[in-house]
Every structure is written in C-alpha cells, then in structure tokens.
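In: Return a 3D structure for these sequence lines:
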Amino acid sequence: MSLIALGGLSLGACEGRVAVHGNPIDADELARLAPGKQSKADVVGLLGSPSSTPPFDDNTWYYMSDRESTLAFFAPETVERQVVVLLFDDQAVLGSVRLVGLESGREVEIVSRETPSFGQSPTVIQQLLGNLGKFNKEEGPKR
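Out: Down below sits the predicted model:
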C-alpha cells in the first residue's frame, strides 16, 4: 500500500511548471480594438503600455507574451507565443491590428566565425611580461 502511495507522490512531483512572460491579451480585449476610431491614449487605457516600440518608429506598438513549460530538469519549451502588432497613422489613430503566433517565429542561426582584429596579437607570456614594471614606478618625494 505504501509503495502505491509513494509512486503516486513521485508522479505528482514530475508535473510540469508553466511560466507566463509578458501580459497576454485575451480575445475580448482584441475585439474591443477599433481601427480608425481609437487613439493611442484609448489603446493604452484598454491594453496598457506596449511591451516594445521600435526606436525610430513611434507608430508601431508590440504587445508580447510567452508561455513556457518546464518539466523537471529539462530546458523550458515555449508552448505559446502571442505578439499583437498595432500600427498607428500620423495622427496617432489606430490603423491596423495584427496577431502573430509561435508558428510565425523562426530560429536564428548563430554565426560561429570571429571578426579579426588587426594589430598585435600578443601571446600569454608576452602579456604577462609586458606588464612587469609598468605600475610600480617610484615617484619623486612628495611634499
């Protein structure tokens, strides 16, 4: 009997942990967005401040959220991603709403090459010996 209870407890301990990053926007809030009618202030009142804006474009707002699941010691896996892209016109009126999900994302390839630096490439020994005597020079008498 105790073996069954121990097995049940150990299975319960393997339950995954879900973490939500950002502030997901539900379908009701998205339905209340009215392109052509709402200003930036109206959108902030409805959804809050955007998660991100491009540095040189005040008319594009992003609301982003991720849901990650982690099981035991394995790396977290993103199971859901929501990016709401809002485009405003020059009069700060909402122009369009676009919803982007996890299926639109792609892995970014990491480039392994290194950029060469021109000039000297001292060895470790040259670096160690090059600093001898540089910092402990005696100065003249202080007055």
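In: Could you use CA atoms for every contact and neighbour count after this?
Out: Fine.
In: Do a quick rundown of the helices in the protein.
Out: Shown for the chain, the helices assigned by DSSP state H span residues 2-13, 27-31, 40-47, 124-130.
In: Same list (the ones you listed) but as CSV, adding distance to residue 80 and mean neighbour count.
Out: Below are the helices of the chain laid out as CSV (distance: least, Cα to Cα, whole Å; neighbours: other Cα atoms under 10 Å):
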stretch, distance to residue 80, mean neighbour count
helix 2-13, 23, 10
helix 27-31, 15, 10
helix 40-47, 19, 14
helix 124-130, 48, 10
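In: Those helices: which one's closest to residue 91?
Out: Nearest of the helices of the chain to residue 91, taken as Cα to Cα: helix 40-47 at 9.5 Å.
In: what's the offset of the closest one from the middle of its chain?
Out: Between the centre of helix 40-47 and the centre of its chain there are 23 Å (Cα atoms, centre = their mean, to the nearest Å).
In: and this one, so I can compare the two:
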Amino acid sequence: MRKGWIAGKSIAALGVAFMLSACAATYQNHGFAPSELDLAEITVGVDTRDTLAETIGEPTISGVVGDDSWFYVGSRWRHFAFRAPEVIDRQVVAVSFAEDGVITNIERFGLENGRVVTLNRRVTETNIANVNLITQIINSVGNVSADQLVGN
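Out: The predicted structure follows:
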C-alpha cells in the first residue's frame, strides 16, 4: 500500500511540474538588426555598400524607396500560454548611401509605447526623410497572418 501511495505522489508531482512548465513564457527572435558592436566596425563616410555587406551581411529590406537605403529589421516576440504573441522589442537599423555607394547615415530606431523612437544616429548629414517609411516598417513587420499570405 505504501509503495502505491509514493508512486501516485511522484506521478502527481510530475504532472504539476509539467503543467507549470507549460505556463512559462517563450521568446522568439525574427529578423536581424546588427548590434552596436557590429556597427562600430563601419565608418560613416568611408565604408561602402560592399564593405557593409561583407562586415554585417545583406539587409532585411532594401530597394523600398530606391537603392539609397538598406534596412535591417529585428523583432523579439513573447508567447505566453493562450494569449496572442506580443512584440516586446522591434528595432530598425537604417543605412543610407550616397550615389557612389559610400555610407552617409546609420540610424537605429526602436518601438517604445507604440511610437517610433530614434535610439542612435551616426550621420554625415541630417537626413531623416524616410521616417514615415521607418514607422511603417516598424509597425508592420511581423504583423502578417497566414491567411493574408495565402490570400484567404
């Protein structure tokens, strides 16, 4: 009788542990936004589109407005139990180029309380003409459902 009681208690403890682990939040990263350490290897006004591709890699988005900008977009999502996934961090690194391919601006934008915030900016000239585009990118990346992709 005592062995059955211990076995039942062990199974119950395992069941409780399993249920509690199912309630833990999980996190997923989507896309890629280079870190400040990666960007420190790039010199504004010296490096080009080619050296950027070699150092950091190809961008998430390019050619949206023209060939003068590359956008690296990274998001972190939190999944918890039965709740809808929530974006807890989204960053866009915008790199602008002159006509000869030399980097003129590197800017990092984030999402804070639903608003686009400039987190970091290294520029040779003030050029934030694409802020509306960056706002659209930050607000829309990752907000596409499977139904929208399939066309239903």
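In: What's the TM-score once they're superposed?
Out: The TM-score (TM-score structural alignment, normalised by the length of structure 1) is 0.67; 108 aligned residues with a Cα RMSD of 2.0 Å.
In: thinking again about what came up before, mind checking the helices of structure 1 for the one nearest to residue 94 of structure 1?
Out: Nearest to residue 94 of structure 1 among those is helix 40-47 (6.9 Å), distances taken as Cα to Cα.
In: Could you tell me where that closest one falls in structure 2?
Out: Counting by TM-score structural alignment, helix 40-47 of structure 1 pairs with residues 49-56 of structure 2.
In: thinking again about what came up before, any chance of TSV for the helices of structure 1, columns distance to residue 54 of structure 1?
Out: Conversion of these to TSV gives the following (distance: least, Cα to Cα, whole Å):
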stretch	distance to residue 54 of structure 1
helix 2-13	42
helix 27-31	21
helix 40-47	15
helix 124-130	43
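In: wait, which of these is closest to residue 87 of structure 1?
Out: With distances scored as Cα to Cα, the stretch of the helices of structure 1 nearest to residue 87 of structure 1 is helix 40-47 (10.0 Å).
In: in the superposition, what's the average offset of the closest one relative to structure 2?
Out: Comparison of helix 40-47 of structure 1 with structure 2 after fitting gives an average deviation of 0.5 Å (mean Cα distance after the TM-score superposition for structure 1).
In: ok, now which ones touch the residue nearest to residue 59 of structure 2 when sequence neighbours are not counted?
Out: The shortest distance from residue 59 of structure 2 to any non-neighbouring residue, by Cα to Cα, 6 or more residues apart in numbering, is to residue 72 (5.0 Å). Contact partners of residue 72 of structure 2, counting by Cα atoms under 8 Å, 6 or more residues apart in numbering, are 31, 32, 33, 34, 59, 60, 61, 92, 93, 94.
In: how many neighbours does the fifth one have?
Out: Counted with other Cα atoms under 10 Å, residues neighbouring residue 59 of structure 2 total 20.
In: Check the gap between it and residue 74 of structure 2 for me.
Out: Taking Cα to Cα, to the nearest Å as the measure, residue 59 of structure 2 falls 11 Å from residue 74 of structure 2.
In: And the third one, by the same measure?
Out: For residue 33 of structure 2, the distance to residue 74 of structure 2 (Cα to Cα) stands at 5 Å.
In: Pull up the overlap in contacts between these two.
Out: With Cα under 8 Å, 6+ apart, residue 33 of structure 2 and residue 74 have common neighbours 91, 92.
In: one step back: other residues contacting the match of helix 40-47 of structure 1?
Out: Stretch 49-56 of structure 2 has contacts (Cα under 8 Å, 6+ apart) with 34, 38, 39, 41, 42, 59, 97, 101, 102, 103.
In: Could you tell me how many residues sit around the aligned partner of the first one in structure 1?
Out: Under the alignment (TM-score structural alignment), residue 34 of structure 2 maps onto residue 25 of structure 1. Residue crowding around residue 25 of structure 1 was assessed by other Cα under 10 Å; the count is 15.
In: and the gap between residue 25 of structure 1 and residue 3 of structure 1?
Out: From residue 25 of structure 1 to residue 3 of structure 1 the distance is 45 Å (Cα to Cα).
In: Could you do residue 52 of structure 1 as well?
Out: 52 Å.
In: One more: residue 107 of structure 1?
Out: From residue 107 of structure 1 across to residue 3 of structure 1, the span is 45 Å (Cα to Cα).
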